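Trainee: Sequence first, predicted model second:
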Amino acid sequence: MTNLHSLGSLFAAVDVELNISTNGAVRHLADRDSILVWGSYLIAAALFILSLKWLSHPKTARRGVLAGEIGMALAVIGTLLMYDVVTYNWVLVGIALGSIIGTPMAIWMPMTAVPQRTALSHAFGALAAALVGTAHYFEEVAVPGVPHLDKFTMAILAIEVFLGALTFTGSLIAFGKLQELLPSSIKGLPNQNAINFSLLGVAALLSIWLIFSPTSWIVFLLLIVVSLVFGLCLVIPIGGADMPTVISLLNSYAGLSASLMGFILDNYLLIIAGALDGSSGLILSIVMCKAMNRSFTNVLFGRMEPTSAASSDDIYAGKVKSASPEDVAMLLEGAQRVIVVPGYGLAVAQAQHVVRELATILEEHGCTVEYAIHPVAGRMPGHMNVLLAEADVPYEQLKEMEEINPTFPQCDVAIVIGANDVVNPLANTDPTSPIAGMPILNVDKARNVVVVKRSLSPGFAGIPNPLFAADNCLMLFGDGKKALMEVVAALKEG
């Protein structure tokens, strides 16, 4: 008899061969090993919870990552210590393949690609969950002489496989759009929402069929196919600007899938880890939707399209003022308070270390430097915090939007590096704009603004930014890292 043990919320599924014996000696060994297994599970569960707690603040984030890593290691080791595991051959093969794929991704994947790498990880994890569910189904149903699944278990299994399969294809589409392998302009088929609801209805009917006729393995395979297509159709119409929210929502689906599989396999750690993953993904989606003033239904069934009548020519014509690094250095020399606003362009240019050097020089001259962090700056929550932490920026200088916004009028110079939509005043002034109502950083209220950007190209929303043409704004065109290095050099010479 073969059982499948799934470890971790989304990261791995271990396929092991079992040889259960009623011999007293073997049972005694099982009792001894069960103490090690459940002990490691208990510690791992506690570490997973502490990991999420510590990851909620930059000061303890590294501790949270370490706790999660140790917890996952204990979960894997605990499962492999189960008395009924008679061979590790396929486990070792899986570990080798996973290491070959995962190690290069972890080492060489740039910070700018973290959102799409996360989407790819979700795809792998969801596929693992779906495969475990599929294997368990055929183990219990298709093998002669094995008792059929009861209705409740079949219902849970159908939902688990449905969520795992749709998350797999949906995450692949999200990865493709963020990596620009697929154009963000793809809007899907006509009546796409009707198609999606129809696929959802078909999946529900197939699941009900399986509940009352669990041996209908062809229906089970049809459910997998419909789920895969549904995931594709659900995500492909959504624009690139909404992909970070979609990724966190898919993370929630995958976590729920893993938790349900824990009930099927009677694996308490999987239930806990999946529930933590699912709930945290849902909370993150809520935070991101709130940050963009969007609802779940608007993200999943709506489209972010430019509707504003204002054009780039109307806003920028004759109003944009370009500055040199020397001009910016002169402006900063007399500043008493500077606010740095990091964005995706900073991540692309890998300019965080130069920003830190610039801040150090300003602080040596008695200037106060702070960093304004928008919840979704850089395509995902925490993206900017991680980048700045790499450059040893003090945590107390990182200010959330609600805290920093009221202080912009007292700011001498606000330096915007690669940010666009999160500082666009149209969110407050144009009700027809696709970002209308989105909470933004009130950079335009600062006494002086310097925007470091390659060009006047729009952000994710595809609309112009009146900030760039404001009377108090200077544009420093160029690569973020190179441009700031020139400003630093000018300050040192001065």
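Mentor: Yep, it's here. Residues are numbered from 1 along each chain as shown.
Trainee: C-alpha from now on. contacts and neighbour counts both.
Mentor: Fine.
Trainee: For the residue nearest to residue 430 when sequence neighbours are not counted, list the residues it contacts.
Mentor: Excluding the flanking residues, the one nearest residue 430 by Cα to Cα, 6 or more residues apart in numbering is residue 436, at 6.3 Å. Residue 436 is in contact with 426-430, counting by Cα atoms under 8 Å, 6 or more residues apart in numbering.
Trainee: Check for me that residue 436 belongs to a strand.
Mentor: No - under DSSP: H, G, I helix; E, B strand; the rest coil, residue 436 falls outside any strand and is assigned coil.
Trainee: how close does it sit to residue 419?
Mentor: According to Cα to Cα, to the nearest Å, residue 436 stands 17 Å off from residue 419.
Trainee: How about residue 295?
Mentor: From residue 295 over to residue 419 the distance is 23 Å, taken as Cα to Cα.
Trainee: The two: which is more packed in?
Mentor: Taking other Cα atoms under 10 Å, residue 295 and residue 419 do not tie; residue 419 has more neighbours (22 against 15).
Trainee: Contact partners for the residue nearest to that one when sequence neighbours are not counted?
Mentor: Distances taken as Cα to Cα, 6+ apart place residue 343 nearest to residue 419, at 4.0 Å, with adjacent residues excluded. By Cα under 8 Å, 6+ apart, the residues touching residue 343 are 377-378, 384, 416-420.
Trainee: try it again with 10 Å
Mentor: 372-374, 376-379, 383-384, 416-423 (Cα atoms under 10 Å, 6 or more residues apart in numbering).
Trainee: For stretch 461-481, measure first residue to last.
Mentor: Taking Cα to Cα as the criterion, the two ends of stretch 461-481 lie 24 Å apart.
Trainee: Comparison target, given below:
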Amino acid sequence: MISVLPELVIVLADLAAAFLLLFGLKRMSSPVTAPSGIAYAGIGMVVAVIASFLYALSVAPEAKPHLLMNAGLAVAALAVGGGLAWRSGSKAPLTAMPQMVALLNGAGGGAAAAIAAMVLLGGVSAPAALVVTLAGALIGSISLSGSIIAWGKLDGLIKRPMRFPGQQIANGLAFILTLLSGGYIAFIVLSGAAPILAMPTLIAVFFGLALIFGVLMTLPIGGADMPVVISVYNAFTGLAVGLEGYSLQNPALMIAGMVVGAAGLMLTLLMAKAMNRSISNILFTNFGVTKTHKQSKIEGELKPTGAGDAAIFMRYAAEVIIVPGYGLAAARGQQKLYEFVKLLQAAGVVVKFAIHPVAGRMPGQMDVLLAEAGVPYDLIFQLEDINPEFETADVALVIGANDVVNPAARTDKSSPIWGMPILDADKAKQVYVIKRGEGKGYAGIVNALFYKDNCNMVYGDAQVVLTQMIEAVRGLSKTAA
């Protein structure tokens, strides 16, 4: 009875955890209910972790002498990991969220790979379980090393893509060697043949090759592809966790892993569509390989203007559509932006926000940025909903965005972003662009919008410029009084 009861409690706890994870994910689909969704999912994880300690009540007799030490190590790991996560999560600015997501995602993949390593070293003879364990080990290892490289790129430690002649051949060879090493392990285990190396060494070689492939796969990828990379590795981590859940016969891991994997896959599909890239192109053919494009000549000139003049023009407009980008997040100007918006609204101006799916360095980053500043959700519109309104808008205010408003995606077939859905900011009657300088976007091309007749540049840090705009509008009120 004492061994049956813990197993029953574990199963029930795992099912409860899986339900809380699914319910939390459902609530995360709306910005209004997302905070509670995160809380429910967190409670589910806590339930699953606590339930895992009940396995100690039904361990084999030979393992009982090590029970106290292993439980202590588990508690210590939870304390250290939880403390570091709490500290970094509470102190990291919003602009560092993509890097943190990449690191945590890599940690999930690494955890799945570590589980697979323990299962393999402990011995697994069932063919299905062996294949699933090896697959989870491969995917988890790739997610771990690839996510670390993605973190380095997002954090600025790796400044540019690293490419060399024959890179795709090298990547393909590394992947084939990884598969061959995993296949050889499976052959040795299932056939009982004598291995050429000790099994722990073979397993280490397999994991080493998988980690190297993850690095080689990610190094050549440019910054413009980072949103897709994050979602791909998110799917990888979920799939690896689900596979290792099958190896351990743990329903909570299986359900959570498959849900995360499916969500990551759907997000990858949406990101690929938003960037006019096919999934096969991203994963199997030209992943991280950028063709050389000759940009068409851009006519016109840049026309700088003052922050105060732009603000006064918007104060007397009927409708203003704001396009936020990573530059707004980097300047931490979201609070000043909403303060400026409220001044415009008080003057009777209709203000809306236009969000591109790949704006920023992480999917959904702009939505979170605006939510943090308290912008009401009914003012925030996605690309397909807001694009028809640009033609009738008096002003489009672009803040720190670049490629997502570049009309070359519609007009220049030689452009690397040709065919990518963009926000039609150039169709507004007047466009103001707040930008630090004349730098290029992630795609490495000059934005044709900046040279159009209806566009003016407002140079400077977004927070500083928005502060000047607020003062200009308030100055009008004082003059009127």
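Mentor: Good, I have the coordinates. Owing to the predicted nature of the structure, the values given are computational and were not obtained by experimental measurement.
Trainee: what TM-score do we get after superposing?
Mentor: Aligned and superposed, the two chains score 0.91 in TM-score terms (TM-score structural alignment, normalised by the length of the second structure); 455 aligned residues with a Cα RMSD of 1.6 Å.
Trainee: about what we covered before: just the closest of the contacts of residue 436 of the first structure to residue 330 of the first structure, please.
Mentor: residue 426 (29.8 Å; Cα to Cα).
Trainee: For the closest one, which residues are in contact?
Mentor: When contacts are counted by Cα under 10 Å, 6+ apart, residue 426 of the first structure touches 308, 310, 432-438, 440, 463-467.
Trainee: Check those residues and tell me the two furthest apart.
Mentor: Going by Cα to Cα, the pair spanning the contacts of residue 426 of the first structure furthest: 310 and 440, at 19.0 Å.
Trainee: What is the equivalent residue in the second structure for residue 347 of the first structure?
Mentor: The alignment partner of residue 347 of the first structure in the second structure, by TM-score structural alignment, is residue 329.
Trainee: The helix or strand containing its match vs the first structure, average offset?
Mentor: Using DSSP states H and E, residue 329 of the second structure sits in helix 326-331. After superposition onto the first structure, helix 326-331 of the second structure sits on average 0.5 Å from its aligned residues (mean Cα distance after the TM-score superposition for the first structure).
Trainee: Could you check how far that helix is from the centre of its chain?
Mentor: 17 Å (Cα atoms, centre = their mean, to the nearest Å).
Trainee: list the helices and strands that helix packs on?
Mentor: helix 365-372, strand 395-399, strand 430-435, helix 462-480 (3 or more Cα pairs under 10 Å, 6 or more residues apart in numbering; DSSP states H and E).
Trainee: what's the most buried one of the ones you listed?
Mentor: Greatest average neighbour count among these goes to strand 395-399 (a mean of 26), per mean count of other Cα atoms under 10 Å.
Trainee: and stretch 448-460 of the second structure, which residues are buried?
Mentor: By neighbour count with 16 or more other Cα atoms under 10 Å, stretch 448-460 of the second structure contains the buried residues 448-452, 454-460.
Trainee: residues in contact with the corresponding residue of the second structure for residue 373 of the first structure?
Mentor: Alignment note (TM-score structural alignment): residue 373 of the first structure maps to residue 355 of the second structure. Residue 355 of the second structure makes contacts with 322-325, 364-367, 380-387, 404, 422-423, as judged by Cα under 10 Å, 6+ apart.
Trainee: Now the buried members of those residues.
Mentor: Buried, going by 16+ other Cα under 10 Å: 322-325, 365-367, 380-381, 383, 386-387, 404, 422-423, out of the contacts of residue 355 of the second structure.
Trainee: Okay, and which of these map to helices?
Mentor: Mapping those onto helices (DSSP state H) picks out 365-367, 383, 386.
Trainee: Farthest pair within these?
Mentor: Of all pairs in those, the most separated under Cα to Cα is 365 and 386 at 18.0 Å.
Trainee: what does residue 120 of the first structure align to in the second structure?
Mentor: Alignment note: residue 120 of the first structure maps to residue 103 in the second structure; criterion TM-score structural alignment.
Trainee: Let me see the contact set for its match.
Mentor: Taking Cα under 10 Å, 6+ apart, we find residue 103 of the second structure in contact with 97, 109, 144-152.
Trainee: Off-centre distance for stretch 260-267 of the second structure?
Mentor: With Cα atoms, centre = their mean, you get 11 Å for stretch 260-267 of the second structure.
Trainee: buried set for that stretch?
Mentor: Using 16+ other Cα under 10 Å as the test for burial, stretch 260-267 of the second structure gives 260-265, 267.
Trainee: The stretch 251-400 of the second structure: strands as residue ranges?
Mentor: Remark: strands assigned in the stretch 251-400 of the second structure by DSSP state E, counting those that start in this stretch are 319-324, 350-355, 380-382, 395-399.
Trainee: With the first structure overlaid, report how far the shortest one is off on average.
Mentor: Averaged over the aligned pairs, strand 380-382 of the second structure sits 0.5 Å from the first structure after superposition, using mean Cα distance after the TM-score superposition for the first structure.
Trainee: Onto which residues of the first structure does that strand map?
Mentor: The aligned range for strand 380-382 of the second structure is 398-400, by TM-score structural alignment.
Trainee: neighbouring contacts of the matching stretch?
Mentor: 58, 339-340, 369-375, 384-385, 388-389, 404-405, 441.
Trainee: same thing but at 8 Å, please
Mentor: Contacts of stretch 398-400 of the first structure (Cα under 8 Å, 6+ apart): 370-375, 385.
Trainee: Report the separation between residue 230 of the first structure and residue 260 of the first structure.
Mentor: Plainly put, residue 230 of the first structure is 20 Å away from residue 260 of the first structure if you go by Cα to Cα.
Trainee: should've said residue 149 of the first structure
Mentor: Taking Cα to Cα as the measure, residue 149 of the first structure falls 15 Å from residue 260 of the first structure.
Trainee: which of the two has more neighbours?
Mentor: Neighbours were counted for residue 149 of the first structure and for residue 260 using other Cα under 10 Å; residue 260 has more, 27 against 18.
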